[in-house]
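*Asks:* Just need the structure, nothing else, for what follows:
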Amino acid sequence: MRVTIDQDRCCGAGSCVLSAPEVFDQREEDGIVLLLDAEPPAALHDAVHEAAAICPAAAITVDQTERV
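*Replies:* As a prediction, this is how the structure comes out:
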């Protein structure tokens, strides 16, 4: 899994941080998403998928392509 974010689309709702705090954080000054782990371990995949699904701005992209 590879996670990418679009900070320009982020509205600062923070739902991603609540779903997967090990993977996402927010900037102090404006609440825009910060990506902490672009390739999270398998144990966090469900939480990352949930974060992407509930993001009101659709600012999170999850790529499931296997990397060799």
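
*Asks:* CA only for contacts and neighbour counts going forward, please
*Replies:* OK.

*Asks:* Tell me which residues touch the closest residue to Leu44 other than its chain neighbours, please.
*Replies:* Distances taken as Cα to Cα, 6 or more residues apart in numbering put Ala20 closest to Leu44, at 7.3 Å, once the chain neighbours are dropped. Counting by Cα atoms under 8 Å, 6 or more residues apart in numbering, Ala20 makes contact with Leu44, Ala47, Val48, Ala51.

*Asks:* Let's see this one next, to set against the first:
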Amino acid sequence: MSYAVLFEPEKCQGYANCLIEAPEIWDFDEDENRAVLRVAGPGDALRPKAEASARCCPAQAIRIEEPS
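*Replies:* Got it, this is the predicted structure:
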């Protein structure tokens, strides 16, 4: 794994933009009205979608972390 998707659920405001951008990585909890990270290390093939989900989050609850 060359990167990780980091999610701060307490910042999530329920816009679900991440789910629209990357349904392979995200789910949505209707009861909590927030996104759910399904795959923290989605792999290189899904990196563009992971990055798009981070970019489109209005609450800035998602970020991509490179390995140290």
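
*Asks:* ok so, going back, list only buried entries from the contacts of Ala20 of the first structure.
*Replies:* Applying 16 or more other Cα atoms under 10 Å to the contacts of Ala20 of the first structure, the neighbour count classes Ala47, Val48, Ala51 as buried.

*Asks:* Can you tell me what the last one aligns to in the second structure?
*Replies:* Using TM-score structural alignment, the partner of Ala51 of the first structure in the second structure is Ser53.

*Asks:* just the helices in the first structure please.
*Replies:* For the first structure, the helices defined by DSSP state H occupy 15-19, 45-54.

*Asks:* what's stretch 22-41 of the second structure aligned against in the first structure?
*Replies:* Using TM-score structural alignment, stretch 22-41 of the second structure pairs with 20-39 in the first structure.
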